[in-house]
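Chemist: fold the following, please.
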Amino acid sequence: MSAPSDPQGWRKYRPIAEIGRGGMADVCLAVARGPAGFNKLVVLKRARAELCEDPEILAMFLDEARLAARLNHPNVVQTYEVGEDGERLFIAMEYLDGQPLSQLRVRVGLADLSLPVQVRVLTDALAGLHYAHELRDFDGTPIHVVHRDASPQNIFVTYDGVIKVVDFGIAKAADSLSETRAGMLKGKVAYMSPEQSRGERVDRRSDVFSVGVILWEAIARRRMWKGYNDLAILGRLGLGELPDLRVAAPDVDPELERICHKALAHAPGDRYATAAELHAELERWLREHHHGMSAREVGAFVASRFADDRARIQQLVEEQLRDVRWSGSYGRVALSDLPKIGAGPVSMTPTLTAPAAFSPSDAISTPPAVSSTETGQTRRTGQTARGERASRSSRRLAAIAIAFLLAAGVVTAGILRPPPRTAPAGPLEALTAPPADAPPPQPAPPQQEVRLVVRVSPAEARLFLDGAPLSRGDHQGQLVKDGREHVVRAEAPGFLPQEETIAAKSDLVVKLALERDPGAPRGKPAPI
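Modeler: Below you'll find the model as predicted:
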């Protein structure tokens, strides 16, 4: 399929602010010209010029455009037009005045965000997903759409109380032009289904699992995979070992626990067959327990928490609209010349798709290193080239995430260093600059390590360090001597799990003797 041909299509829109730059496209806020002075705010997603010559990237963008043009549902972001500006494709979408669920969880705090609010958001999002799953071609043939990235970042709540699913950038349909290679992953690992984590073909039940993860987090009031790096999550998903909801939330409502457990079943056949089934269960639970919390109530709550951000964006838009003068033609506006509305929480349609793609085979077979940002560093004997490749995959995922943050302008102090100063130093610089004859800074001393020995019985038990797989049976390795606390956990079929908290202050020897589970069937232990 060739790209849509509309050389003048882009000229209908006047960009007024930059939203961000993603892996495949630049995104900006624009005003659309209409008759009799009618103006409408839209979001423009424009394929990046340097990628338009890449057939695979072009096919992915066309897939998104073709699918987006067919979607028309109150709970799915609306696409107005797909066009071409010279050699660059663009998608014009509705402007959503609100916040993604992910930003709401950050602003309020996942531990403080009420469960009924989150369940209402998920219920309406499921309605949008089910519509996409049921989408048919013009001749009535099902096209089997799967979002593949149903996550808090892609569920949007407007201040008027409308919940919408956004960003079908890596969604898959039967008539897609691009092809996902076997063993390659696309999506956010923390919300992937087991089959998606293995790079297998997925169907609508994969999206049901992803929503189940968000539901688990709403109930437990914390991230489901908190403390796990991406490779550890892939390993756990492959084994079907999910964190226990009852342990994370002892007071969970039994009915809601049953719903969540079914949505998160390891085998797709054991889950809800459709998003509509899960939607009906959550709608019934809301009606029986919280008098049917409405979307309008959710919108009012979100608006109250983001009043300052909303006013800031409205002021910027009003200032830009005052400068718009429609004369039938105007010079092209460079994205770099536009004011940025991506610094901090913004009201936008988050469609900065930078799909993650890597092979999980080595990552699952090799015990991953523990994330140094949360649990310190650990070194193990017997590392192979496969482990290095797995580490590179993890870094590639982290790089993609960082790229997204930079595109949105969310940069914390210290991530980027300021550019070298070329102007003469002023009074302030003179006060803070080091003397010219100051000695060069000394390199940081090498990190000290402590020895960690773990003895476990039974011998076939699996060991975990801070949630990341460590070894089967006994383990010997090192930890950074930083005084941090770590949790060593042992698990084995037919035995009760056991944990011990340690502090990396001196050499450690940990002994874990698991006790048999009285409720487990007797006989030969199941293979691990």
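Chemist: every contact and neighbour count from this point should use C-alpha atoms.
Modeler: Noted.
Chemist: beyond the single longest helix found in the chain, next helix or strand please.
Modeler: Taking DSSP state H as the criterion, the chain has its longest helix at helix 385-408. Counting by DSSP states H and E, the element after helix 385-408 in chain order, helix or strand, is helix 427-432.
Chemist: any idea how far the closest residue to Val162 other than its chain neighbours is from Gln118?
Modeler: Excluding its sequence neighbours, the residue lying closest to Val162 (C-alpha to C-alpha, 6 or more residues apart in numbering) is Ala295, at 6.3 Å. Between Ala295 and Gln118 the distance, using C-alpha to C-alpha, to the nearest Å, works out to 10 Å.
Chemist: tell me the gap between stretch 278-297 and the middle of its chain.
Modeler: 25 Å (C-alpha atoms, centre = their mean, to the nearest Å).
Chemist: what of stretch 223-232?
Modeler: With C-alpha atoms, centre = their mean, you get 12 Å for stretch 223-232.
Chemist: wait, Val189 touches Ser197, no?
Modeler: Yes: if you go by C-alpha atoms under 8 Å, Val189 and Ser197 touch, sitting 7.2 Å apart.
Chemist: overlap in contacts of the two?
Modeler: Any residue near both Val189 and Ser197 by C-alpha atoms under 8 Å, 6 or more residues apart in numbering counts here, and that gives Leu234.
Chemist: one more to line up against the first:
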Amino acid sequence: MDGARENGQKFGKYHLIEKIAVGGMAELYRAKLYGAGGFEKDLAIKKILPNLADDIEFTKMFLDEAMITVTLNHGNIVSVIDFGEVDGQYFLVMEFVDGVDLQMLLQAARERNEPLPPQLACYIAVEVCRGLDYAHRKQGADGKPLQIVHRDISPQNIMLSFEGEVKITDFGIARAASRVSSTQAGIIKGKLAYMSPEQISGSEVDRRTDIYAVGVMMYEMLTNERPFEGSTPQETLAAITTGSPKKPHKLNRRVDKRLSAIVMKALERNPRKRYQTAGELAADLSSFLHRAGLYPEPAELARFVRELLPGARPRIRPPTPPAGPVSRSELKPMVTDVMGTTSQDIPAAGSDSHPLGEAVSFEDLGLGFGFEGPIEPPNSTRPTDPVRPAVDVEQLRAPTIIGQPAAMDAGGEETQHSGQPETRPAAEHAPAAPATLVQERAKEKAASGTSADAAVPDIHAARTLLFKDETAESKDGPRQTAEQSEVGEAVPGEPDAPSA
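Modeler: From the prediction side, this is the model:
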């Protein structure tokens, strides 16, 4: 379970898988971090070049900026995860964005002579502005603004993932990079076109410098041209400080004049005339998209990237599954559930009885029908059982003569039988199911040739079953059992029923 599976090279606790790019300041690698149980995570590691490690001022500047950058946590900013040193080499560990940078997309668009669709150019710019606005407003622990400025917003530092995400990278190391770039003509030539006039003049820079750079990128995305660029660095400097570029809608008829005006405001030479915050620029772009009925989404950008760069392929590979089942010694815990089943009772993953990926049955866990545990009595009760209303015994003792149901009058009252007392209204009677059962038993006996007297013991048995748990006890008199019914007919072997 090491980086050798992808020809990785051990670098501290990380594994360097492949070199992605080399710049004037650092080398960029795709790396992996491995953990227990087959865990692996793709990361990006930026190693500072060895010749710069001896530059004390550069190293201090790099360290200071890295400490600030690690506090940034936003969806449009590449997160910095770790910072360290291995064998005298300083490095940054960042989240790995599987995709391409904006520079690659612009190069492909120029080759096709087709600028980016206006809605996608706006979408990319809005996402960049959201990340910038977050960083510009970031405060320290004391509540004071950290005054974070990227200083190097350019297409090379804008990542576009294959899922349509837009992320700013290299936040916090631009100051250190500028120290190196000042001595390397080739590098400064590529970055010069995105530098603001105040940045070129050496004046103090603030968040509006980053806004100017966003304006330059928007102009390039919409026209396939940079607003200020000469054949030499000197001509480029002169164009930035004194030149006036054409408006985007005059170079690309697909660009709306309202969008063109937004871009030109971001490119104002005077910082006071520009958008003062990245949030304001994002708001104007979003308002334009809404009024134009354009609603770009990440999926649309992802499709465009795949169409324009068909050779670009994801670098991240699916995690390699474990070679075999994970042993119990690696999992360690002995968990006992509420039924008393322990992890030892569960078959190991990948065993013959249960191949890896199959579900384990309840029988294997001791929870199936063959489980030999304490059997609950059928008449047991639990605290969660619903409370049933008590049965009124007097209602079940409704005076009904076997074989001669009581007649009902129009008002629902039972009429009096000869020699019988007046009875209660029908609404007060309990359900007649028990008495009906006795009547049906008597009819069955009669149909089989048994005398009516022979059916009486069955009546006695039924009533005994119904009322065996219900007795009426008087404090002043003797206990009277339910067997002494009020049917008006003596039961053999018992005293006569009391008269009404």
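Chemist: any idea what the TM-score is?
Modeler: With the length set by TM-score structural alignment, normalised by the length of the second structure, the two chains reach a TM-score of 0.56; 308 aligned residues with a C-alpha RMSD of 3.2 Å.
Chemist: which one of Val189 and Ser197 of the first structure has more residues nearby?
Modeler: Ser197 (26 against 22; other C-alpha atoms under 10 Å).
Chemist: give the equivalent position in the second structure for the more buried one.
Modeler: In the second structure, Ser197 of the first structure lines up with Ile200, judged by TM-score structural alignment.
Chemist: excluding sequence neighbours, find me the nearest residue to that match.
Modeler: Leu237 (7.6 Å).
Chemist: quick one: the one you found and Glu229 of the second structure, what's the gap?
Modeler: Distance from Leu237 of the second structure to Glu229 of the second structure, by C-alpha to C-alpha: 8 Å.
Chemist: Lys60 of the second structure now?
Modeler: For Lys60 of the second structure relative to Glu229 of the second structure (C-alpha to C-alpha), the value is 34 Å.
Chemist: those two - which one has more neighbours?
Modeler: A direct count of neighbours by other C-alpha under 10 Å for Lys60 of the second structure and Glu229 places Glu229 higher, at 21 against 12.
Chemist: in space, what's closest to the more buried one - neighbours in sequence excluded?
Modeler: Per C-alpha to C-alpha, 6+ apart, closest to Glu229 of the second structure is Thr236, 4.6 Å.
Chemist: check the secondary structure at that neighbour for me.
Modeler: Here Thr236 of the second structure is recorded as helix under DSSP: H, G, I helix; E, B strand; the rest coil.
Chemist: check the gap between the counterpart of it in the first structure and Lys188 of the first structure for me.
Modeler: Residue pairing (TM-score structural alignment): Thr236 of the second structure is matched to Ile233 of the first structure. Separation of Ile233 of the first structure from Lys188 of the first structure (C-alpha to C-alpha): 11 Å.
Chemist: who has more neighbours, these two?
Modeler: For Ile233 of the first structure versus Lys188, the count of surrounding residues by other C-alpha under 10 Å is larger for Ile233: 27 against 19.
Chemist: follow-up on the earlier one: check contacts around the residue nearest to Glu229 of the second structure.
Modeler: 192-193, 228-230.
Chemist: 10 Å instead?
Modeler: Counting by C-alpha atoms under 10 Å, 6 or more residues apart in numbering, Thr236 of the second structure touches 189, 192-193, 227-230, 243.
Chemist: list only buried entries from these.
Modeler: Listed as buried from the contacts of Thr236 of the second structure are 192-193, 227-229; burial here means 16 or more other C-alpha atoms under 10 Å.
Chemist: any chance of those in TSV, plus secondary structure?
Modeler: Below are those laid out as TSV (three-state DSSP):
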residue	secondary structure
Leu192	helix
Ala193	coil
Pro227	coil
Phe228	coil
Glu229	coil
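Chemist: which of those sit farthest apart?
Modeler: Leu192 and Pro227 (11.8 Å; C-alpha to C-alpha).
Chemist: overlap in contacts of the two?
Modeler: In contact with both Leu192 of the second structure and Pro227: 236, 240, using C-alpha under 10 Å, 6+ apart.
Chemist: give me the common contacts of Ile233 and Lys188 of the first structure.
Modeler: With C-alpha under 10 Å, 6+ apart, Ile233 of the first structure and Lys188 have common neighbours Ser197.
Chemist: so Lys46 of the second structure touches Arg30, yeah?
Modeler: Yes: between Lys46 of the second structure and Arg30 a contact is recorded at 9.0 Å, counting by C-alpha atoms under 10 Å.
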